[in-house]
Structure formats: C-alpha cells, structure tokens
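>>> Following is a predicted model, sequence given first.
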Amino acid sequence: MASSAAAMKELQHELENKANDLRKLQKDIAKNHEIRKKYTVQLGENELVLKELDLLNEDANVYKLIGPVLVKQDLAEANANVRKRIEYISAELKRLDATLQDMEEKQNSKKEGIMKIQQKIQVLQAGKSKV
C-alpha cells in the first residue's frame, strides 16, 4: 500500500514537471508567433517600397530617413538595400518557421507524455478503489 502511495506521489511530481515544461514551450511558441508577425509586416512594407522604387525613373531623387534627417541616396543603392533587407527578412521567416515546427513537435510529444502519466495515475487510483 505504501509503495502505491509513493508511486502516485512520484507520478504527480512528474506530471507537474511536464506540465511546467509544456507551459514554457507554449510561451516560446507564442513569442515566436509575435516575432514572426513583426517580420511579416516588415516584409510587406519592404516589398511595397521596392515596388515604389521600381516605378521611379533613374534620375529621380530618393531620400532615406536617418533619425530626424532626410539624406539623399542613389536609386540603385536604395534598391539594393531594400532587396538585401527583403532577403534577410525572408531568411529570418524561414528560420522562425523551422523553429516553430520543431517546437510544435516537442509540444505534441510533451502532451503525449502528460497523457501517459495521467493514464498511469488513473490506473493506480482504480487499483486503490478496488482495495
């Protein structure tokens, strides 16, 4: 009888630890979604800027806002900078997607682990009620 009580306590402790791990993972997933959302907005803005730059004539004046000052910039340089930014943001989004997929797989395995522990607890409780 004492061994089943100890086993129950051990299972409950393990369940709490896994539940805490799951909560932490869910917070990380939420943080990933927030960051991904910001990058998606930035990507859209930069693609819009690129479309606007493509509409300009080669002799058009282009200015870049640096702090409170507008600085004249070469059209080709501005175009290259925006393309590099789009490339960087796209790479970050791919990295975030891969990280998110990995975290979701971990989340699913943790959920399965929690369910197995809960089943073991139920079996132990059913055994106690028969006694």
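Everything's here; your move.

>>> use CA for all of it now, contacts and neighbours both
Fine.

>>> Does anything pack onto the helix or strand hosting residue 41? Which helices or strands?
Assigned by DSSP states H and E, residue 41 belongs to helix 2-55. Packing partners of helix 2-55 (3 or more CA pairs under 8 Å, 6 or more residues apart in numbering; DSSP states H and E): helix 75-130.

>>> try this one next to it:
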Amino acid sequence: ELDLLSEDANVFKLIGPVLVKQDLAEANANVRKRIEYISAELKRLEGTLQDMEGKQNSKKESVLKLQQKIQALQAGKAKA
C-alpha cells in the first residue's frame, strides 16, 4: 500500500500513544525489512517442521516394530 502513495503523502508511525510523522522512503524500507525477516523466519520454521516430521515418522516406525515384536511374543506364549 505504501507503493501506491505519492511522494508528498504523509506517513505516520505509531510510537506508544503518539503518531510521529515518518519519511515515506524510511517507512518503505522498514516494511521491506520486516517482510524479509518474516520470510526468513518462515523458511527456518518450515525446515524445523520438516525435521520434526522426519523424527516423528522414524519414532512411529520404531513403535510399530516394537508392537509387532510384542504381539509375536504373546502369540508364541499363547501357543506354548
């Protein structure tokens, strides 16, 4: 939305309870920096999520193998 403003438009920044006049170029730069930071955080968190999903799947496989072993042992005891 800041890109749609003319060069002489007034831009204000809320600092506490006060609106302070800010340069349009400075406001654009701040918004772009925030967008870059948020994008980087999203990429980092997506990587962490994929890592956690991989760990979850490996743990799930381990649990299934243990359950199969327990069932096999119980079936062996039932026959004996």
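Arrived safely. Note that the structure is predicted; figures quoted are calculated from it, not measured.

>>> related to what we said a few turns ago, starting at the chain centroid, how far to the helix holding residue 41 of the first structure?
In this view, helix 2-55 of the first structure has its centroid 5 Å away from the chain centroid, taken as CA atoms, centre = their mean, to the nearest Å.

>>> Next SSE downstream of it?
strand 62-66.

>>> helices or strands up against that following strand?
Using 3+ CA pairs under 8 Å, 6+ apart, strand 62-66 of the first structure is in contact with strand 69-73.

>>> which residues in the second structure does the strand it packs on align to?
Using TM-score structural alignment, strand 69-73 of the first structure lines up with residues 18-22 of the second structure.

>>> what's the mean deviation for that stretch versus the first structure?
In this overlay with the first structure, the average offset of stretch 18-22 of the second structure from its partner residues is 0.6 Å by mean CA distance after the TM-score superposition for the first structure.

>>> got the contact list for that stretch?
For stretch 18-22 of the second structure, the external contacting residues (CA atoms under 8 Å, 6 or more residues apart in numbering) are 10, 11, 12, 13, 14.

>>> Stretch 31-51 of the second structure now?
For stretch 31-51 of the second structure, using CA under 8 Å, 6+ apart, there are no contacting residues.

>>> What residues in the first structure pair up with it?
Going by TM-score structural alignment: stretch 31-51 of the second structure matches residues 82-102.

>>> what comes up buried for that stretch?
Buried residues in stretch 82-102 of the first structure, counted by 16 or more other CA atoms under 10 Å: 82, 83, 85, 86, 89, 92, 93, 96, 100.
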